[in-house]
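*Asks:* Next one to model:
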Amino acid sequence: MKRLLILFTVLILLLGVRAAPVIQGFSIDPDEIWMENGETSDVPIISITRSDNETGVRCFSNITAPDGTIFRDLSLIEISPKYHEIEQDTLAEYLQILNLEGVYYVVVFCNKNQISNVESGSFSIYDIETTIEVSPNPSYLGEDIEIIFNLKENGRIKKEGLENFKISIDGEDWNFIPGNPVYIPSKDGYFLEIEDLIKGRHDLEVNADYRGKKVSNLFEINVEDPVQFEITNLDDRTEVKPNENITIRVRAFDKNNDNFRLKKEYLEIEISSDYVDSDYFSISKEGSDYYDIDLKPPSHSGGEKSLKVSFDYNNFPIIEETRKLFYVIPISGRILNYNDDPLNAEFSFSSNYFNKKIKTSNNGSYFDYMCPGTYYTSIKFPHTDLELENLKLDKDEFSDPFSYNFFDEFDLGGIRAASLYFLEISPSFSKGSLNMYYNPQYISNEDNLKVYKCDNWDEGDRKCDDIWEEIDFEQDKKSNEVNIKPSNEAAYAIGNRKFLDPSFSLNKDVYYLDDIVNIQGVIRDDIHDPVGNASVDIRLEGTSKDIQIKSASNGIVSVTMSSPNKEGNYTLSINVEKDPYDDFNSKIKLVVDEKEEISLVTPEAVRVEQGETSSIEISVVNIGQSDLSDIEFSIEGLPENYYSFTEKIPYLEKEEEKKVKIDFSVPEDVSEGTFNGKFKIEFDGRIKEEIFGFTVLKKIQKEGEDDQNQESDTSSTTGKFVLPEISLPSLQFLHKLLYIIPFMAISFAGAFLLKKGKKKSSKNESKIKETFSEIKSQIRGKKEDDSEEN
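*Replies:* Purely as a prediction, here's the structure:
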């Protein structure tokens, strides 16, 4: 069918020939190509020659492969005038891609002005495959070695055509036994035999001629001693568990002794320089040439040991087999969370020779055997991946070498933790990487995420007995993980640091010199929870005044200090600290002025008879902290014509006292009665007032000299009498008033009795005077007692 298609194509092209370029010669050389063991050795040269004198001629070729694939429009390059050739590299690439044996059909055409001339031909590719079989392999000293050489052409065994065989060993020509080669149908190949090879590994090469071409193949031959001994079941990862025997399987034989059997006396077994007595192992035969040595290993501490088994038999060279043994010891522990619920964990230990994976069971416990040593370790806990380099497992660290715990949304006082992890690694390690997951819903600000570390975590009380230290980390927001460098024992918190939000106040806006400053405050955090045991430092800037105090459990702070003894504007600097909160700093303005104060010492009652004049003195004392000037004095509540005085004190120094004399004068026609008056002092915009009682007494009529003198004494006494000092409307005034009222009553009664004294005996008069004196003494004593109480 393919040939008909090609011929049809040629006929169609020939129909259009009109003054076409003339192809004088067409060749394919070689037309038979070998593809030996999958590789093509040659590429055919496809060329044409032309006899015409045309210019601008273009030549092309189509090649149809054995599977029907067509390589179209392969250009024939004009190498010289009228000589064209397919480019070799392009054709080689196509043939390599197909890699098919079979017949390839070639059509070549040259054209000019759409007029073509065509030639056709073919070439074949043969798949040649050679193989070598060697028996026995390995072979033993003194044995002849048989070689079978096979050749297939396009998948078919070739039984003839091979000639001129040659053999080389390790690159040197080697003679095979005369009479070879011979084709053996049962082997589908040519038989050759060689002898006298020495012990060792040798490269064998067989060469032959086939249809004028060289074919060859290589093979490795191993020649060994006839006596063999080797360990077959132990690798360098064999574990030796406590109180358990180990089985060593060996292959042992003497090729020249069919009755060979392995015996104890042929063996010497040594484990790390400790020889094993023959009483501690036994030998059993397990199939052809195989034996099991059941061995009770000597006691050794855990770790890597060396096994050496020496085979000494019939003066043959001693054969030594060595292996690594790992004396392992139990490793166990349990991974529980803070509620003692089991956690899943997976441990992976690896070294150059020893690898182990351990998983926890359903109750969180794990148990296995490990060899003390140094490992690269990978541990997977819930939400955590831990990698440790050069983890050194000593024999004393095989019971609970790892502890782990984690908490979601854990409040640490100054840290709002989205996740809290506790990790304890008993063995030492050189370097580590810890990946920890955090729940973003518990993070208030992921851009301001922090990782904190506590080196002294109390797992029982779940608190840090040290400070929370901020540490470096790498954050992966997509997976919600942070990566840190772990230490042997620490707790790690992932979250946001809280900040302190205290408030402080003063009990006054302005303080006087050496005044008492009362500072009140409450320490709270950013969500207004009280913060106890915070360190508070209050310092009055520009002075040596400095107070340190701790906040109470409810966050309350209350301190006092004395104000400076110099007026001015001062600043209270307040610093609040508590780990791991952010520090708080604040300033409060403190105003200190000199106190301006006057004490006004006045009587509480003034009595003047109708038509009489009476004088009193009041004391004005500067009890403040600065000098005063322009002090004005006035009286309110009385007609202005009832009194006269100096209205102004120009200057009053600090602690100075000045007297102000006041003259009272009452017209005769004024009715009897008592009025409320007020002494008033004005200074520097301030007012000081004292209330007093003003009583107008009825004028007493004179009836004689004695009466006149008596009345004069009485009038004078009454007019100038100064009552005890009180301050209306205080309770103190009411208290004192209890003593004033009876005294006033007795005074009036006494005056009345004196006036009528002429009718009574001198004895009665003397008794009244004594009574009056006792009452005055009692009042004076009571007043002194009240002054001491105040």
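*Asks:* hey, let's count contacts and neighbours off CA atoms from now on
*Replies:* Will do.
*Asks:* Which parts of the stretch 101-250 of the chain are strands?
*Replies:* Assigned by DSSP state E, counting those that start in this stretch, the stretch 101-250 of the chain shows strands spanning 102-112, 115-135, 139-140, 145-153, 156-157, 162-169, 172-174, 182-184, 189-194, 200-210, 213-224, 227-231, 238-240, 246-254.
*Asks:* how about TSV for the ones you listed, with mean neighbour count and distance to Gln625 added?
*Replies:* Output for the strands of the stretch 101-250 of the chain, formatted as TSV (neighbours: other C-alpha atoms under 10 Å; distance: least, C-alpha to C-alpha, whole Å):
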stretch	mean neighbour count	distance to Gln625
strand 102-112	20	128
strand 115-135	19	124
strand 139-140	22	124
strand 145-153	20	129
strand 156-157	13	131
strand 162-169	16	125
strand 172-174	13	126
strand 182-184	14	138
strand 189-194	20	132
strand 200-210	17	118
strand 213-224	16	119
strand 227-231	19	109
strand 238-240	21	95
strand 246-254	19	103
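*Asks:* Go through these and name the closest to Asn352.
*Replies:* Comparison of the strands of the stretch 101-250 of the chain against Asn352 by C-alpha to C-alpha identifies strand 238-240 as nearest, at 13.2 Å.
*Asks:* circling back: so for Phe752, which of the strands of the stretch 101-250 of the chain sits nearest?
*Replies:* Going by C-alpha to C-alpha, the one of those nearest Phe752 is strand 238-240, 131.3 Å.
*Asks:* one step back: could you dump the strands of the stretch 101-250 of the chain to JSON lines with distance to Tyr404?
*Replies:* Listed next are those as JSON lines, based on distance: least, C-alpha to C-alpha, whole Å:
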{"stretch": "strand 102-112", "distance to Tyr404": "71"}
{"stretch": "strand 115-135", "distance to Tyr404": "62"}
{"stretch": "strand 139-140", "distance to Tyr404": "60"}
{"stretch": "strand 145-153", "distance to Tyr404": "66"}
{"stretch": "strand 156-157", "distance to Tyr404": "69"}
{"stretch": "strand 162-169", "distance to Tyr404": "66"}
{"stretch": "strand 172-174", "distance to Tyr404": "69"}
{"stretch": "strand 182-184", "distance to Tyr404": "73"}
{"stretch": "strand 189-194", "distance to Tyr404": "70"}
{"stretch": "strand 200-210", "distance to Tyr404": "57"}
{"stretch": "strand 213-224", "distance to Tyr404": "57"}
{"stretch": "strand 227-231", "distance to Tyr404": "43"}
{"stretch": "strand 238-240", "distance to Tyr404": "29"}
{"stretch": "strand 246-254", "distance to Tyr404": "36"}
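*Asks:* let's see this one next to it:
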Amino acid sequence: MKKYLFFLLFLSTAFAKPLIDVSISPDELWLGDEVKIRFNCSDGNYSIQKFEVLFTNPIMIPNSSLNIQKSSDYYFSLNLVYPYSGKYTYQIYCESDNAGENSTLADFEFFVYNLSANIESIKPGKIYEGDEIKAFVKVKRNELEINASSDLFFKIFLDNSQIQPSTPIYYDSSKGWVLSFFSPLGKHKLKIETSLSQKSVSAERDIEVYKSIELSFLGIDKTEVNPEDYVTLRFFAKERDYKIDNSSLSISLLLDNSSLPFNYSLLDSLDGTNIELKARVTNISVGDHTISARLGYKNQTLIKDVQIIRPLKIEGGFISDDGFGYSGKIKFKRDSFERSFIANTSGYFSGFIPKGKYDVEMEIKDYPNYPGVKIILDDVDINSFEDPIRFDVLKDVSIDGLGLGAVYLIKANLEFSKATLELAYDQKKIVNESEIIIYKCEDWNFAKRQCNVELEEIDAIVDKDKNTVKFDDSSFSVFLISYRKKLSLNLMTDKKNYNLNDIVTISGYVQDDDGNYISDAEVKIKILGSSSYSTKTDKNGYFLLQAFSPQSEGVFKIETITSKSKFIQDIKTVEINVTKSRKLVLFLDDSYKLYEGENITIPLKIVNTGQADIPLAKINITDLPDNFKIIAKQEERDIKAG
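*Replies:* Model prediction:
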């Protein structure tokens, strides 16, 4: 602790000024330290009435900015955070209640030092594994370089872990302090901590340690290999960024753990050596194989396993059963792998792919049904591929009840999890695209061009703009893009008016919406309020049925419904008028003989054989000779039916 005592000596104590006593700690001050200043003002038996402290250099700090406190004496603390080293000066003013000279203004000072350490350079410029690294550090107290001191110490840290120097630290007059150490491979944070008289500073630098010998694999010219193919593997070697000593290089090559003969060539360059290995691959099976390359150079070894594949041959075509070929392409996709094959004009395609599981996409052009057919098969295990696909557009197919926009035969002898099909249709053959129905036939009769089993309806999405239908399925067969035809019933009766319980002859014929006569169509007839009947059309599409009219009078509707599988039914009605019949029968005994001038009574018998009573019937006898007349008769009477 430094102490300052300031006083004035006078001949008479009556005129003595106040005395100022100052102490400073710590004794040695550095930038960043906290300085504590204590002072005491005394004037004999007089009391101190006022005191002030003012810093004047290198910065101005007024009394009001100093937190001056008092215990046994006055004290305050100051953090030396200012960017100034050197001499700091300040004044202390004390004033007492002495009637004489009662004030003192005194100047004081202390020195602040700056300790700095800087890593000037690191050698070597590029550091390799095993190199001894030298860091050159210059240490200064204020601006004066420190070249020797028993109080100077250094610590070396790599990535915050302290390491020991490899040789004793020494001072080089041109480069500064020399600190030597070793570092492992890679990038590191170097920190050197410098301490002087309990003051510490640190300096940091990023360093990177490289391999002295580098062996690297550059690549292989191909990974799909067929028997007798050559493969080329390329490597690069360097020692301290320069070519290697070829006499120290050793190489071996294995194929599936068996020795593989090879030739090699070396090409030196300014920054290293290119190594090229060339080997001929023979007698490998379809599937995955491993080429293992081993390169040794001095104390370094590189072992590189490279996967090669003998691919599977893909061959097939979009061919119908009668040998007609369709153009198109087939694509195999998995992860980032994708390979396509284009069918030639005969419909055939071929190529090579590695064995494995793929999504398979097929596009088959079926003109004029553009864009044709798209088929996507998910999760297909491709372990063999020998013409597994059959495709055809079936022509001249006729299915009762259906109008056909397209009929496709699709077969694929492949196992898959799901199939998505997009099939095109001929819009001109579809009457109403809103009524499109997709059918599937599991057992198609190619000779008769018809389905041997009941057609299965499939849900599908119809794209009217593209003229396609899209649906998912789990198996393939024959698919029909169709709509249901409508039946048209032409109905007639033999007459319009009937008596009770008359025979009504109902006839007609059934056609589809193309005008074709439909045989074997069911015809159901119901006379509303009476009986029902049924029949079928003959081979020409005609039908005839006899029924009985109702047993009551009135106007009756005859409703007729015609239907057949797949067709949309048709309903027609006609009306008939039914009344009771009115019929009288006259019985006359023709054994009577009538002579001129005689009167005779001849009985007449009239019987109502009809179905209705005849009220107030009038009986008229006409066509008698002029000389005969009727003497008496009953002109009107009721005649009951029966």
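*Asks:* Count the residues that sit near Gly542 of the first structure.
*Replies:* For Gly542 of the first structure, the neighbour count with other C-alpha atoms under 10 Å is 9.
*Asks:* dump the residue contacts of it.
*Replies:* Tyr570 (C-alpha atoms under 8 Å, 6 or more residues apart in numbering).
*Asks:* what's the helix or strand hosting Glu315 of the second structure packed up against?
*Replies:* Per DSSP states H and E: Glu315 of the second structure is located in strand 312-317. If you count contacts as 3 or more C-alpha pairs under 8 Å, 6 or more residues apart in numbering; DSSP states H and E, strand 312-317 of the second structure packs onto strand 348-353, strand 389-393.
*Asks:* What ranges does the first structure have for its helices?
*Replies:* Ranges of helices within the first structure are 2-15, 88-98, 705-720, 731-755, 762-789, based on DSSP state H.
*Asks:* Single out the most deeply packed of these.
*Replies:* helix 705-720 (a mean of 16; mean count of other C-alpha atoms under 10 Å).
*Asks:* so where is it in the second structure?
*Replies:* Mapped onto the second structure using TM-score structural alignment, helix 705-720 of the first structure spans no residues at all.
*Asks:* one step back: now the helices and strands packed on strand 312-317 of the second structure in JSON lines, with mean neighbour count and distance to Val578 of the second structure?
*Replies:* Listed next are those as JSON lines, based on neighbours: other C-alpha under 10 Å; distance: least, C-alpha to C-alpha, whole Å:
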{"stretch": "strand 348-353", "mean neighbour count": "18", "distance to Val578 of the second structure": "74"}
{"stretch": "strand 389-393", "mean neighbour count": "19", "distance to Val578 of the second structure": "57"}
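*Asks:* Looking at these, which is nearest to Asp305 of the second structure?
*Replies:* The nearest among those, by C-alpha to C-alpha, is strand 348-353 at 21.5 Å.
*Asks:* Mind reading off the mean deviation between that closest one and the first structure?
*Replies:* Mean deviation of strand 348-353 of the second structure from its aligned counterpart in the first structure after superposition (mean C-alpha distance after the TM-score superposition for the first structure): 3.3 Å.
*Asks:* ok and that strand relative to strand 312-317, angle-wise?
*Replies:* 170 degrees (axes from the mean of the first three to the mean of the last three C-alpha atoms, to 10 degrees).
*Asks:* Which strands or helices does strand 348-353 of the second structure pack on?
*Replies:* Counting contacts by 3+ C-alpha pairs under 8 Å, 6+ apart, strand 348-353 of the second structure packs against strand 312-317, strand 337-342.
*Asks:* To what extent does the first one diverge from the first structure after superposition?
*Replies:* After superposition onto the first structure, strand 312-317 of the second structure lies on average 3.1 Å away from the residues it aligns with, using mean C-alpha distance after the TM-score superposition for the first structure.
*Asks:* so how far is Tyr338 of the first structure from the aligned partner of Ala343 of the second structure in the first structure?
*Replies:* By TM-score structural alignment, Ala343 of the second structure lines up with Thr360 in the first structure. Thr360 of the first structure sits at a distance of 17 Å from Tyr338 of the first structure (criterion: C-alpha to C-alpha, to the nearest Å).
*Asks:* How about Leu141 of the first structure?
*Replies:* Leu141 of the first structure sits 71 Å away from Tyr338 of the first structure, going by C-alpha to C-alpha.
*Asks:* which one of the two has more residues nearby?
*Replies:* Neighbours per residue (other C-alpha under 10 Å) separate Leu141 of the first structure from Tyr338, with Leu141 holding more: 17 against 13.
*Asks:* if I read this right, that one contacts Leu197, doesn't it?
*Replies:* Yes - at 7.2 Å, Leu141 of the first structure and Leu197 qualify as touching, with contact defined as C-alpha atoms under 8 Å.
*Asks:* Now list whatever residues contact both of those two.
*Replies:* Residues touching both Leu141 of the first structure and Leu197 (C-alpha under 8 Å, 6+ apart) are Val223.
*Asks:* Count the neighbours of Gly171 of the first structure for me.
*Replies:* Applying other C-alpha under 10 Å, we find 11 residues neighbouring Gly171 of the first structure.
*Asks:* show me what contacts the residue nearest the centre of the first structure?
*Replies:* Taking C-alpha atoms, centre = their mean, the centroid of the first structure lies closest to Val451, which sits 4.1 Å from it. With contacts defined as C-alpha under 8 Å, 6+ apart, the neighbours of Val451 of the first structure are Glu470, Ile471, Asp472, Phe473, Tyr492, Ala493, Ile494, Gly495.
*Asks:* Just give me the neighbour total for the residue nearest to the fifth one when sequence neighbours are not counted.
*Replies:* By that I understand Tyr492 of the first structure. Among residues not flanking Tyr492 of the first structure along the chain, Lys453 sits closest, at 4.7 Å (C-alpha to C-alpha, 6 or more residues apart in numbering). Neighbours of Lys453 of the first structure under the rule other C-alpha under 10 Å: 23.
*Asks:* Mind telling me what Lys453 of the first structure corresponds to in the second structure?
*Replies:* Matched by TM-score structural alignment, Lys453 of the first structure corresponds to Ile438 in the second structure.
*Asks:* correct me, but the residue nearest to Tyr492 of the first structure touches Asp465?
*Replies:* No - Lys453 of the first structure is beyond contact range of Asp465, at 11.8 Å (criterion: C-alpha under 8 Å).
*Asks:* Can you show me the strands along the stretch 1-150 of the second structure?
*Replies:* Along the stretch 1-150 of the second structure, the segments classed as strands by DSSP E, counting those that start in this stretch run 2-6, 19-25, 29-30, 34-42, 48-57, 69-70, 74-79, 86-96, 103-113, 115-123, 127-128, 133-141, 144-145.
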